[in-house]
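**Q** dropping the sequence and predicted coords here.
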Amino acid sequence: MNEMLRRSWIHLLGTLFMVCAFIYLLKYTWSQSWVSEPLKIGLGLLVGAAGLIASFKLLERRRLAGELSAGLGVAVLYTTFAFAGIYFALWDSLTVFLCMLALTLGMSFLSYKLQLRLLMNLGLLGGLAAPMILRPETDQVFTLFLYLLVLNTAYFLISIRKQWTELRLTAFIGTWLLYAIYYVQFHPVSAGYWSLPFRYALSAFAFYVLALLLSSWACAKKFDGLNLYLGIVNAVIFGLWASAILDPSVSFAYPLGLMGLLYVLLALIVHRLEGAFTVPVLTKLFGGLLLLLIASVQFGKGWDIKPLVNVLLWLAVASGLLIAGKLRRLDTLRAAAAVIWLAVGCYWFATTWDTPWGIWFGVYLPFLNWAAFAWELLAAMGFYLSLHTDFARLREDDRRILSIALSLLSHLVVGGLLTLQMLNLIEYYRLGRWLDANLTLSLSWGVYALLLFLWGAYSRQQVYRAFGSIVLLCVAVKTLLFDLYGSETIYKIIVLFALGLLSYGIAYINSRWQRKRAPEPLTGSEANEMSQE
């Protein structure tokens, strides 16, 4: 590419000046009303066709002159189409599309077969320069972007097939520049979320995402270099336009979240194609996660339920990473999921107390509401992580310690779930007249201590016995020192009686557990044998 530009940039610039002169001639004659519009279009078609016909003769003897003649003819024809369909609206969108398609296919076929690289560059420059300089006074926006779609599709395909990288770069720059001209000149209405300017910007962004992915795949699966840089620039440009276009009443989190999910998906696709965590994969993965993080901060801004939305969103991200890591057997993704889970858990513990309950059916049902759902998802993911700590780089002892730590943290989540749901239940149904909130919490924690001992006995893990003992001691301290303060009530008696029964149950489980763990007594013959030895 550098060699071609070094040798031909003056010819490209000269042809561009010639095309601009022709464009301004069209505009000037229109402003002066010297020539009728149909006659101008006829002259443009005639001049463009003459340049193409002359090029066939020149290509045989003087290749450079032939390419210049063909390029000038193609550029004039593109200008004529733009003038007829975009600037003056003499042709409808379908007519412009068919003419553009025929010209572009013919030029692409000749350039591909005869290696006419300069012709492709001249045609692209002329095709992009025409609408930029004409600056249509009528709002033929659909025709303009249909025109750009044909140009980009053809030039990207040729760029991929022939490895002429300057074509995709020029088309990319020209398209976004034309979008800027369109938006600044016409001041289109961008009220609401799904406005036409946003749809056009989204279409351009999606086209280049797909085109650059296919380009990298076709080029021996090389996802770095120019395609990687253009992909980054494409995301930045679309993000800036989306922030400028969207109505202030619409959250910027929507396009950011969409982009984040898209780039995480692209990272997985590229990783599957390359089979390793290369720079393009990591760029897309961490870029997508960063966009999701920014979107989670923006999404629901001003809403009371924003903390709940953040938790559910990031748990979805962690779940996706966990599933991908499990399917692809990648410890890095599973570790990232565990880190996100821990961060989300800390965030939820800090914000849950002031977050709305998220009632589902118009009435508060404990453990069946959005807030409870967040707790339950956190606990489920934590327990799953604790059961799957088979990271390849960890020793067996480290895996066991990690599993215990994740399990204990998950049990803390369950404790938080019980606490909040019981408090919300008492508040919603106004049970404070009959139930003491502090004593009810103590009772629920006592039940939870019993469950911990039961789980420890079933799983034969000493750590749950220790954790259950800590919970039971906390319940005892809380009940005896704080909850019993004040006048005596029948509810206090009932709670104390229930806690006593729970303590007896825990003691029974503990004794049975210890008997099972103790060695069986030796028989007389076995004792004699041991003494003889």
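**A** Arrived safely, thanks for sending.

**Q** contacts and neighbour counts: CA atoms only from here.
**A** Fine.

**Q** how far away is residue 113 from residue 402?
**A** 63 Å (C-alpha to C-alpha, to the nearest Å).

**Q** who has more neighbours out of those two?
**A** Ranked by neighbour count (other C-alpha atoms under 10 Å), residue 113 and residue 402 place residue 402 first, with 19 against 8.

**Q** so what's the more buried one up against?
**A** 386, 389 (C-alpha atoms under 8 Å, 6 or more residues apart in numbering).

**Q** ok now the helix or strand in which it is found, how far from the chain's centre?
**A** Residue 402 is part of helix 396-428 when elements are defined by DSSP states H and E. Relative to its chain's centre, helix 396-428 lies at 30 Å (C-alpha atoms, centre = their mean, to the nearest Å).

**Q** buried sites along that helix?
**A** Within helix 396-428, the residues that qualify as buried are 399, 402-404, 406-411, 413-426, counting by 16 or more other C-alpha atoms under 10 Å.

**Q** now stretch 457-477
**A** Neighbour-count burial for stretch 457-477 flags 457, 463-465, 467-469, 471-472, 475-476 (criterion: 16+ other C-alpha under 10 Å).

**Q** in strands only, show me those.
**A** Using DSSP state E, no member of the buried residues of stretch 457-477 sits in strands.

**Q** so residue 208 touches residue 235, yeah?
**A** No: contact between residue 208 and residue 235 fails when scored by C-alpha atoms under 8 Å: they sit 9.5 Å apart.

**Q** between these two, who's got more neighbours?
**A** residue 208 (22 against 19).

**Q** now name the helix or strand holding the more buried one.
**A** helix 196-218.

**Q** alongside the first one, take a look at this:
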Amino acid sequence: MNATFRKHWTSLLGVLLILTAFVTLFKYSIDQGWITDPMKIGLGLLCGAGLCVGGLALALHKRQTVTGEIIIGLGTSLLYATFSFAGIYYELWSSGSVFIGMIGITASLTAYAYRFDSRLLMNISFAGGLLSPLLMQPATDQVFALFLYLLVLNAAFFFLSIAKGWSELRIAPFFGSWLLYVVYFFHFDPPTEGLWSLPLRYALAAFVFYIAGFMISSWKNNRCFDGWNLYLSLANGMLFGFWAMLILDGDLHYGYVLAFLGVIYGIVGVLTYRFTGKIGLASAVPMLAGLMLLLIAATHLGSGMETKPIVSVFLWGGIAVLLAWGARRYPGGLLLNVGAVGIWLIVGIYWYIVTWDTPRGEWFGTYIPFLNSGAAAWMLLSALGFYFSLNRVVPFGNDKTQELLSQIFALFAHLIVGGLLTLQIENAFEEYAPDSAEMSLSLTLSVVWGVYALLLFLWGAYRRQMTFRWFGSAVLLFVAFKAIFLDLSGEQVLYKVLVLLILGGMSFLATWINGKWRTENQPAAESENLRNDVFDRHS
């Protein structure tokens, strides 16, 4: 390709100059009113098609192949200019007509280039296709037609770039399309109010297209994810991030844009690792970039919003989940586990402090207990705690030390469950029974905490840990004291009697759990004692 380009770059320049002259003549004829618009379109289609047919006839002769392809490139450039004039410069054609015409010309061009390996033809045609809308800057907004125009061009050129390994056919469309975005943004000065304005949609569409295109290109190129694909993927994120923050300024904090990019590049890094099976530059760079963006965004997300604590819990909890997942997937992930546990502890303490004054985070316009953002935050933190406890993710010291750490993690997770139950019941009374006596809430909490004590007993039985038997006993004693000495004042006698009966039943159930626990563990304990006795006799 380099030798061909050095030999024929003047031909490419000549095509661009002729096309520029053609476009300039088009615009000048409009100002002078020499010929009608349908005549201009007909002349453009006739000249473009004639050049394509003549060039094809020459290209089929081996000695005239290059000359024929240059003429075909000039013809397709004139056709692209005609489509730009009819559908973008003036709304003489509908967006659908432009789309169908572009598909027909570009598909024919792509088929020829694929069949005859005509790299020069594709470069000439792309230069003409990009230059036409760049020179024709209309007075009216026909951006959707331009979007379809660029979509067809990019899809065809990316296809050939991947199929033939012609890297310039994905590099040039990438920079050319973003250049057109810049030119048209400042030319039209479109409205950017709101979170879902048209400029943002077009920028997002370009970002997603190129992210997917570079990933597919890397996959097809023997799973080679570094080089130009990596650099252009990062440049794509920087360009989209800049325009998204510019467009959303005043409507959405830039931290959300950074968080979105962080998630996308984290996914790209993980997929790259899955495809390549190793941690290399191509997978590490997107993952580290995504993590850095998330950490930067974390300090800003939710700023100025009452729900910022909930947003922070989900964000940092999600980071802890990713770190724990990474430690589980990759050997030697101790530092990742330590980081995950540290984040979980800090966020858990933070949430316990701020949750009481944080909005409930209703999902459906009304409060539903345990189906709201606040409850989901509690559940995320408790699930992490139980995971850390069950998997002993921090293998420090001997078995006793690890067992102690496991119990501490589980204890903290149970405290989070207790906070979840308490806050959800309080919010339910506030929403559905605001006029009920405070004593009703107090008695209901006694029952809920009694259930919580049973859960502690069950966890202790499941894990065979005395700590939770003691903790459950302490909670049950506290609930009994509260029910007998604090909840008996005032009226609502029947309700209090019912609560006391329920708590009494829970106490008997706790006794049964303890008895069953001892029965199941007794044979093991007796065997251990027997071994100790035998050892003492022999010694």
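**A** Yep, that arrived. Computed from a predicted model, the values in this text were never measured in an experiment.

**Q** care to give me the TM-score?
**A** The pair, once superposed, lands on a TM-score of 0.75 when counted by TM-score structural alignment, normalised by the length of the first structure; 514 aligned residues with a C-alpha RMSD of 5.1 Å.

**Q** what residues are up against the aligned residue in the second structure for residue 97 of the first structure?
**A** Using TM-score structural alignment, the partner of residue 97 of the first structure in the second structure is residue 99. The contact partners of residue 99 of the second structure, taken as C-alpha under 8 Å, 6+ apart, are 145, 148-149, 152.

**Q** then residue 87 of the first structure?
**A** 131, 134-138, 140.

**Q** out of those residues, who has the most neighbours?
**A** Counting neighbours by other C-alpha under 10 Å, residue 131 leads the contacts of residue 87 of the first structure with 24 neighbours.

**Q** give me the mean deviation of the helix holding residue 208 of the first structure from the second structure.
**A** Compared with the second structure after fitting, helix 196-218 of the first structure deviates on average by 1.6 Å (mean C-alpha distance after the TM-score superposition for the first structure).

**Q** next SSE downstream of that helix?
**A** Following helix 196-218 of the first structure in sequence, per DSSP H and E, is helix 226-245.

**Q** in the next helix-or-strand element following that following helix, which residues are buried?
**A** Following helix 226-245 of the first structure in sequence order, the next helix or strand is helix 253-274 (DSSP H and E). Residues of helix 253-274 of the first structure classed as buried by neighbour count (16+ other C-alpha under 10 Å): 253-257, 259-264, 266-268, 270-271, 274.

**Q** how big is the offset of whichever helix or strand comes after helix 253-274 of the first structure relative to the second structure?
**A** Downstream of helix 253-274 of the first structure, the next assigned helix or strand under DSSP H and E is helix 279-298. For helix 279-298 of the first structure, the mean deviation from the second structure after alignment is 3.9 Å (mean C-alpha distance after the TM-score superposition for the first structure).

**Q** distance between helix 279-298 of the first structure and the chain's centre?
**A** On C-alpha atoms, centre = their mean, the centre of helix 279-298 of the first structure falls 7 Å from that of its chain.

**Q** and the contacts of stretch 199-216 of the first structure?
**A** By C-alpha under 8 Å, 6+ apart, stretch 199-216 of the first structure touches 145, 156, 160, 172, 179, 222-224, 227, 230-231, 234-235, 238, 241-242.

**Q** in the second structure, what range does it match?
**A** Stretch 199-216 of the first structure maps onto residues 201-218 of the second structure, going by TM-score structural alignment.

**Q** could you pull out the strands for the first structure?
**A** Using DSSP E, strands in the first structure do not occur.

**Q** residue 137 of the second structure maps to what in the first structure?
**A** Aligned counterpart of residue 137 of the second structure in the first structure: residue 135 (TM-score structural alignment).

**Q** give the contact list for its match.
**A** Contacts of residue 135 of the first structure (C-alpha under 8 Å, 6+ apart): 87, 185.

**Q** so how far is residue 183 of the first structure from it?
**A** In terms of C-alpha to C-alpha, residue 135 of the first structure sits 11 Å off from residue 183 of the first structure.

**Q** likewise residue 305 of the first structure?
**A** From residue 305 of the first structure to residue 183 of the first structure the distance is 36 Å (C-alpha to C-alpha).

**Q** and if you look at residue 353 of the first structure?
**A** According to C-alpha to C-alpha, residue 353 of the first structure and residue 183 of the first structure sit 46 Å apart.

**Q** quick one, helices of the stretch 1-150 of the first structure?
**A** 2-32, 37-61, 63-82, 93-114, 117-134, 141-162 (DSSP state H, counting those that start in this stretch).

**Q** distance from the fifth one to the second structure after superposition?
**A** Meaning helix 117-134 of the first structure. Superposing on the second structure places helix 117-134 of the first structure at an average distance of 0.7 Å from its equivalents, by mean C-alpha distance after the TM-score superposition for the first structure.
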